[in-house]
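Enquirer: Structure for this input, please:
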Amino acid sequence: MNLDQKYTALLNEAQKRNLPDVEGIQLCFKTLSLAANIDRDCANQLSVYGLSEGRFVLLFILYAAGESIAPKQLAEQAGITRATVTGLLDGLEREQLIERHANVVDRRALNIELTTKGKLIAKQVFDQHSRWIASLFGNLSSQERQQLSNLLEKVSNNIKSN
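Expert: This is a model prediction of the structure:
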């Protein structure tokens, strides 16, 4: 696995300074490089459909709900701000993937629902995206997957902000 150039430079400096546990530093940089590669590939996969990861997540939430949802609920479920949701919804609306409707109970409030085109794209992209994600670990045995999961959990427990 190739490290991103910035990590190679940092690793070289760590080696020059004889820092303790250079191997641990290298593992961290490999993990960060892998995550960046996955993010880039994900963006490429979604860009074919004119989607960002944020837009995709909102489409999926709406598709899974099977009914209209208030922007506030979308923000909560996606773990993003309402302002971010508004921007993402503007783009989805321009692409005619969603429609905004006044809430029948409170006309000041909005409900968001997928258009027919939005439902079709959501299903197609989710199916394709799920296959792609699964393929990333396709060459690992069940035992290796469990081992990797355990190791990632163990490392995650070292992060103070957990």
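Enquirer: drop to CA atoms for contacts and neighbour counts, all remaining ones
Expert: OK.
Enquirer: Tell me how far the most centrally placed residue in the chain lies from residue 43.
Expert: Among the residues of the chain, the one closest to the centroid is residue 53, at 5.5 Å (Cα atoms, centre = their mean). With distances taken as Cα to Cα, to the nearest Å, residue 53 is found 7 Å from residue 43.
Enquirer: Same question for residue 49.
Expert: For residue 49 relative to residue 43 (Cα to Cα), the value is 10 Å.
Enquirer: same thing with residue 37?
Expert: Distance of residue 37 to residue 43, given as Cα to Cα: 10 Å.
Enquirer: Here is a second sequence; please produce its structure as well for comparison:
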Amino acid sequence: MNLLRSADELFAIKSAFLNQHNISNGRFTVLLLLSAAVDEGEAEPPARGPAELAEMAGVTRATMTGLIDTLEKDGYVRREPDPRDRRAMLVHVTPKGEAFTNEVLPGYFRRVGTIMAPLDATEREELLRLIMKLREGIAAAGAVDLPPPSTV
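Expert: Below you'll find the model as predicted:
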């Protein structure tokens, strides 16, 4: 119950912050995924396919299409044909999307830092290790066949 309560509270804090910037959690996640290479020292943000973005974000392809549609309408991303596969599209963050992300990230990271501040480096590593173990358990639980409910 403590884990579920903590997750709900984390989501509420994140949602409240993102609402102040008029962006949904899903749309923000897409912008973060598209902006990731800049943090890794690349010259420009990577272009990614919608299917790759959906897998990285843990959402369906249909959900990702809706997120990209809205971000494109707002001018934060653009789609263009994949030069290696004419049937596929790539999604790029636009300068407007980069500027928005750069404006929002400092406040976002301050909140994350405040949340994580009570943990020292060893505890943060241990927390990550335990979360990864939980994710393994969650994946395994999704594959378990449950008996049908009784019809008594």
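Enquirer: re the thing from before, if I line the two up, what does the residue nearest to the centre of the first structure land on in the second structure?
Expert: With TM-score structural alignment as the criterion, residue 53 of the first structure lines up with residue 25 in the second structure.
Enquirer: how near is the aligned partner of residue 44 of the first structure in the second structure to residue 111 of the second structure?
Expert: Aligned by TM-score structural alignment, residue 44 of the first structure pairs with residue 16 of the second structure. Distance of residue 16 of the second structure to residue 111 of the second structure, given as Cα to Cα: 11 Å.
Enquirer: how about stretch 120-135 of the second structure: buried residues?
Expert: Within stretch 120-135 of the second structure, no residue counts as buried by 16 or more other Cα atoms under 10 Å.
Enquirer: Check stretch 39-50 of the first structure too.
Expert: Within stretch 39-50 of the first structure, the residues scored as buried using 16+ other Cα under 10 Å are 42, 45, 46.
Enquirer: Then stretch 66-80 of the second structure?
Expert: 67, 68, 69, 71, 72, 76, 77, 78, 79.
Enquirer: where do the helices sit along the first structure?
Expert: Taking DSSP state H as the criterion, the first structure carries its helices at 5-16, 22-47, 53-65, 71-78, 82-94, 116-136, 142-156.
Enquirer: How far does stretch 5-18 of the first structure sit from its chain's centre?
Expert: In terms of Cα atoms, centre = their mean, to the nearest Å, the centre of stretch 5-18 of the first structure is found 29 Å from the chain centre.
Enquirer: now do stretch 53-63 of the second structure
Expert: 9 Å.
Enquirer: what's the answer for stretch 108-124 of the second structure, then?
Expert: Offset of stretch 108-124 of the second structure from its chain centre (Cα atoms, centre = their mean): 18 Å.
Enquirer: What are the contacting residues of it?
Expert: By Cα atoms under 8 Å, 6 or more residues apart in numbering, the residues outside stretch 108-124 of the second structure that reach it are residue 17.
Enquirer: and if we set it to 10 Å?
Expert: Applying Cα atoms under 10 Å, 6 or more residues apart in numbering, the external contacts of stretch 108-124 of the second structure come out as 10, 13-14, 17-18, 101, 105-107, 125-130.
Enquirer: try stretch 4-18 of the second structure
Expert: Surrounding stretch 4-18 of the second structure, the residues in contact under the criterion Cα under 10 Å, 6+ apart are 1-3, 19, 21-25, 27-28, 104, 107-108, 111-112, 115.
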